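> here you go, sequence then predicted model.
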Amino acid sequence: MGDLDIRPATADDVPAIVAMLADDPLGAERESPGDLTPYLAALERLTSDPNQHLVVATREDRVVGTLQLTVVPGLSRRGATRSIIEGVRVHADERGSGLGTLLIEWAIEESRRHDCRLVQLTSDNTRTDAHRFYERLGFTASHVGFKLAL
């Protein structure tokens, strides 16, 4: 992937991250790229928590991908720590380039570095292409997820 760098996200990256989050039918309904205030506040919370890793993939100083990795200590599975991958996005210009695979591989390696025993993620039911992508990377659709909006 040449000059690709995966690094922690900064406030300067937030407009590009939010644009990627909003760049699909689901994201277009729930994101607000015109008002970055809540995203910047969220970034402050994320960066102050050592178990949160919001990263961007950059090429030539341009943000081309992002994901959030959360490390979760737990009691189940004999006290195992797990990680959760969320908010995986690849810029439209980079889709199909292998960048998504590199981001997930980074997250898996980072999870190993944190002694995680399990990596999990969720994906909206409508994202069938994403489901195939995750299955190609070794993930299995093993659970049914539930959400409650508050």
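Structure received.

> contacts and neighbour counts: CA atoms only from here.
OK.

> center of this protein - which residue?
For the chain, the residue whose C-alpha lies nearest the mean C-alpha position (Cα atoms, centre = their mean) is Leu67; its distance is 2.3 Å.

> next, the spatially closest residue to it that is not a sequence neighbour: secondary structure please.
Ranked by Cα to Cα, 6 or more residues apart in numbering and with sequence neighbours excluded, the top spatial neighbour of Leu67 is Val88, at 4.3 Å. Counting by DSSP: H, G, I helix; E, B strand; the rest coil, the backbone at Val88 sits in strand.

> hmm, Gln120 and Gly145 touching each other?
No - with the criterion set as Cα atoms under 8 Å, Gly145 and Gln120 do not qualify as a contacting pair; they are 11.4 Å apart.

> from the contact counts, what lies against the longest helix seen in the chain?
Secondary structure of the chain per DSSP state H: the longest helix is helix 99-113. Using 3 or more Cα pairs under 8 Å, 6 or more residues apart in numbering; DSSP states H and E as the contact test, the elements touching helix 99-113 are strand 62-72, strand 81-90.

> for the residue nearest to the centre of the chain, give me its contacts.
Under the criterion of Cα atoms under 8 Å, 6 or more residues apart in numbering, the contact partners of Leu67 comprise Leu54, Val55, Val56, Ile85, Glu86, Gly87, Val88, Arg89, Leu103.

> now, which of the residues you listed sits nearest Asp12?
For Asp12, the closest of the contacts of Leu67 turns out to be Val56, at 11.1 Å, with distances computed as Cα to Cα.

> for that closest one, the count of nearby residues, please.
Using other Cα atoms under 10 Å, Val56 has 27 other residues around it.

> Leu75 now?
8.

> all helices for the protein, in order.
Listed in chain order, the helices found in the chain under DSSP H are 14-21, 25-30, 37-47, 76-79, 99-113, 128-136.

> alongside the first one, take a look at this:
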Amino acid sequence: MVSALTIRPATDHDGDAIGNLIKAVFSDYPGCVFDRHGEFPERDAIASSFAADHGHIWVVEDAQSRILGCLGVTYSPAIGKAELHKVYLDRATRGQGIAQRMLTTALNWLGQTHVDCTDIVLWTDIRFEAGHRFYEKCGFTRTGETRDLDDLSVSSEYRFAANPADIRARIRQS
């Protein structure tokens, strides 16, 4: 139930729970391997890691304090651009508006903290088709850029980009 879920800033102590969430999401996709030490070393101090990159990360938790979602954002002051990271939501909570609430939380933080932010980008695995539809619904456009990662999942990713104002407008419409 949406009302029983809370979005709060993540702490460094949330790293293992965020890792468990990502591992569960990866298990929904054939070939996605969760490589905790090789690909997610920031989990040891996840909030501090995002803060070091002029960013922030949030989690969604239920009444039992289980982490069911996360979304992080970093910011590059030199170019005025933000990047979304670690956008994951437990299968049971999808389709309830939680991802939009997380994205709105990040947009509000960016608007207060980095008022000169002109663009938001993200990279997402080509297998995460439901995520692609969500990003497009929220106003992101696939740029045509792709990249291959040197990871255990042999991942390829699409790049998406949007203007923060366009995202806000699309979220309000939905």
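Good, I have the coordinates. Predicted model, so just to flag it, every value in this text is computed and none were measured.

> taking strand 81-90 as reference, get the angle to the longest helix of structure 1.
Angular relation of helix 99-113 of structure 1 and strand 81-90 on a 0 to 180 degree scale: 160 degrees, by axes from the mean of the first three to the mean of the last three Cα atoms, to 10 degrees.

> wait, Glu60 of structure 1 touches Asp3, no?
Yes - contact criterion Cα under 8 Å: Glu60 of structure 1 and Asp3 qualify, at 6.9 Å.

> most tightly surrounded among the helices of structure 1?
Mean neighbours per residue, mean count of other Cα atoms under 10 Å, is largest over these for helix 14-21, with a mean of 20.

> how big is the offset of that one relative to structure 2?
After superposition onto structure 2, helix 14-21 of structure 1 sits on average 1.3 Å from its aligned residues (mean Cα distance after the TM-score superposition for structure 1).

> that helix to helix 37-47, inter-axis angle?
Computed by the same axes, to 10 degrees, the angle between helix 14-21 of structure 1 and helix 37-47 is 100 degrees.

> which strands and helices sit next to helix 14-21 of structure 1?
Applying 3+ Cα pairs under 8 Å, 6+ apart, one finds that helix 14-21 of structure 1 contacts helix 37-47, strand 62-72, strand 81-90.

> any chance of these in CSV with distance to Glu110 of structure 1 as columns?
As requested, the helices and strands packed on helix 14-21 of structure 1 are exported to CSV (distance: least, Cα to Cα, whole Å):
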stretch, distance to Glu110 of structure 1
helix 37-47, 16
strand 62-72, 9
strand 81-90, 9
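
> which one, of these, ends up nearest to Arg136 of structure 1?
Set against Arg136 of structure 1 and scored by Cα to Cα, these come closest in strand 81-90, at 15.6 Å.

> which residues touch the closest one?
Residues outside strand 81-90 of structure 1 that contact it (Cα under 8 Å, 6+ apart) are 20-21, 64-74, 99-100, 107, 111, 115-122.

> show me which of the residues you listed are buried.
Among these, those scoring as buried are 20-21, 64-71, 99-100, 107, 111, 116, 119-121 (criterion: 16 or more other Cα atoms under 10 Å).

> how much space separates whichever residue in structure 2 pairs up with the residue nearest to the centre of structure 1 from Met102 of structure 2?
Counting by TM-score structural alignment, Leu67 of structure 1 corresponds to Leu71 in structure 2. Remark: distance between Leu71 of structure 2 and Met102 of structure 2 (Cα to Cα, to the nearest Å) = 7 Å.

> how about Ile98 of structure 2, nearest residue that isn't a chain neighbour?
Nearest residue to Ile98 of structure 2, sequence neighbours excluded (Cα to Cα, 6+ apart): Val2, at 7.1 Å.

> Ala107 of structure 1 too?
Nearest residue to Ala107 of structure 1 in three dimensions, chain neighbours excluded: Leu69, at 6.6 Å (Cα to Cα, 6+ apart).

> ok, His114 of structure 1 next?
Nearest residue to His114 of structure 1, sequence neighbours excluded (Cα to Cα, 6+ apart): Val71, at 7.6 Å.

> that neighbour contacts Leu54, correct?
No - shown here, Val71 of structure 1 and Leu54 do not form a contact pair, counting by Cα under 8 Å, at 11.5 Å.
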